[in-house]
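[1] Dropping a prediction and its sequence here:
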Amino acid sequence: MQIVKDIYGEADMEAFGARLSVALRNGGVVYLEGDLGMGKTTLVRGMLRGMGHEGPVKSPTYTIVEPYELADLEVYHFDLYRLGDAEELEFMGIRDYFTEQSLCLIEWAEMGRGILPQADLIVRLGLIRQGRHAVLEATTDKGAIAMAKLQDMLAD
């Protein structure tokens, strides 16, 4: 199952993230794919705002992970762009972040190949004329449930 959506501008990306957040209320693992500047962190900001977070949302490019404690869910935003070796994730205790009560949003997941769990959902962002093209793909049953919820919301 796939969802394809064209997104125009930062506000549209944040609004799409807010809708996606509703579908991911039960947590999971989401890989965010796309070149630099495609809006991955903007999408995460929209997701967090959709879940009620009011504080700043910054890219974890240098810290690798930014945690967000929400009322009913722990959200972890990872950016593995600067990771030298996937084994570094073991040293930071990466497996402790992946629980039933967490949503893990991972940019540059390919840098953690072999260590990271399988994604429930993959969001691929690409460039189109004056905007972004998002392709979402479910890779697990949990991801398929989230996709079905999102598809219903987008149909409204």
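    Cool, got the structure. Note that this is a predicted model, so its numbers are computed, not measured.
[2] can we go C-alpha only for contacts and neighbour counts from here?
    Noted.
[3] Flag every buried residue along stretch 32-43.
    By neighbour count with 16 or more other Cα atoms under 10 Å, stretch 32-43 contains the buried residues 32-34, 38-43.
[4] Check the offset of it from the chain's centre.
    In this view, stretch 32-43 has its centroid 9 Å away from the chain centroid, taken as Cα atoms, centre = their mean, to the nearest Å.
[5] Please compare the first structure with the one that follows:
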Amino acid sequence: MSNILKEKLENAEQTVLFGQRLSKACELATCIYLHGDLGAGKTTLTRGFIQGLGHVGNVKSPTYTLVEPYELADWQVYHFDLYRLSDPEELEFMGIRDYFGETSHSLVEWPERGVGFLPNADIDLTLVYVGEQREITLQANTENGLRVLNNL
């Protein structure tokens, strides 16, 4: 099994659907780093992921709060957006380590801004525009990440 998976996503709806598929493929607590330019679809994919686990309602971007928690039936999901983080040490003050447990999935936008304070990612997920479509690339970095890609 390859540790890289690539797919084309024609529109935002397919991005949400891929997020739903991804959530169902995560059998263990999973940390996913989300890479891509502003507007590439990171929050759209996260919305699908969270809804795929049963959340009903809005999924908002945590741009100003740094993290949005979602308490679901079987999981806690933490959606981080570190775009506005001025110093990675701020993560230590907010108790970042407490968010990464055995019953939680974490999706982290702009993870490079939290270097040194974030755990290693099971999956690095990158969204880029190719014409009017998006291309998604997932790279598994751990055994858990490989399991997720295999489940997809």
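    That came through fine. Keep in mind it's a predicted model, so treat the numbers as computed, not measured.
[6] Just the TM-score for the two chains, thanks.
    Scored against TM-score structural alignment, normalised by the length of structure 2, the superposed chains reach a TM-score of 0.97; 150 aligned residues with a Cα RMSD of 0.7 Å.
[7] re earlier: mind checking which of the buried residues of stretch 32-43 of structure 1 land in strands?
    Judged by DSSP state E, strands contain the following of the buried residues of stretch 32-43 of structure 1: 32-33.
[8] Residue 27 of structure 2 - that's part of a helix, no?
    No. Remark: residue 27 of structure 2 does not belong to a helix; assigned using DSSP: H, G, I helix; E, B strand; the rest coil, it is coil.
[9] excluding its backbone neighbours, what's nearest it?
    Leaving aside its sequence neighbours, residue 27 of structure 2 sits nearest to residue 148 (Cα to Cα, 6 or more residues apart in numbering; 7.5 Å).
[10] Residue 29 is in contact with that neighbour, correct?
    No. Counting by Cα atoms under 8 Å, residue 148 of structure 2 stays clear of residue 29, with 10.6 Å between them.
[11] and the two? which has more neighbours close in?
    Each of residue 148 of structure 2 and residue 29 has its neighbours counted (other Cα atoms under 10 Å); residue 148 has more, 23 against 18.
[12] Give the aligned equivalent of that one in structure 1.
    Aligning on TM-score structural alignment places residue 148 of structure 2 opposite residue 146 in structure 1.
[13] do you know how far the equivalent of residue 100 of structure 2 over in structure 1 is from residue 129 of structure 1?
    The alignment partner of residue 100 of structure 2 in structure 1, by TM-score structural alignment, is residue 98. Distance from residue 98 of structure 1 to residue 129 of structure 1, counting by Cα to Cα, to the nearest Å: 36 Å.
[14] Would you mind telling me which of these two has more residues around it?
    Between residue 98 of structure 1 and residue 129, counted using other Cα under 10 Å, residue 98 has the larger neighbour count: 18 against 8.
[15] In structure 1, mark out all the helices, start to finish.
    10-23, 40-50, 88-91, 141-155 (DSSP state H).
[16] among those helices, which is the most enclosed?
    helix 40-50 (a mean of 24; mean count of other Cα atoms under 10 Å).
[17] Contacts only, for the aligned partner of residue 18 of structure 2 in structure 1.
    Taking TM-score structural alignment for the superposition, residue 18 of structure 2 sits opposite residue 16 in structure 1. If a contact means Cα atoms under 8 Å, 6 or more residues apart in numbering, then residue 16 of structure 1 has 7, 43, 46-47 as its contacts.
[18] do residue 153 of structure 1 as well
    Residue 153 of structure 1 neighbours (Cα under 8 Å, 6+ apart): residue 19.
[19] With residue 148 of structure 2 instead?
    22, 25-27.
[20] try residue 92 of structure 2
    residue 117.
[21] dump the residue contacts of residue 82 of structure 1.
    Applying Cα under 8 Å, 6+ apart, the residues contacting residue 82 of structure 1 are 61-62, 64.
[22] If you rank those by neighbours, which is first?
    Busiest of the contacts of residue 82 of structure 1 [other Cα under 10 Å] is residue 64, holding 19 neighbours.
[23] What lines up with that residue in structure 2?
    Using TM-score structural alignment, residue 64 of structure 1 lines up with residue 66 in structure 2.
[24] Please apply the same query to residue 87 of structure 1.
    So residue 87 of structure 1 corresponds to residue 89, using TM-score structural alignment.
[25] and the residue lying closest to that match once chain neighbours are set aside, how many neighbours?
    Spatial nearest neighbour of residue 89 of structure 2, excluding adjacent residues (Cα to Cα, 6+ apart): residue 117 at 7.2 Å. By the criterion of other Cα under 10 Å, residue 117 of structure 2 has 15 neighbours.
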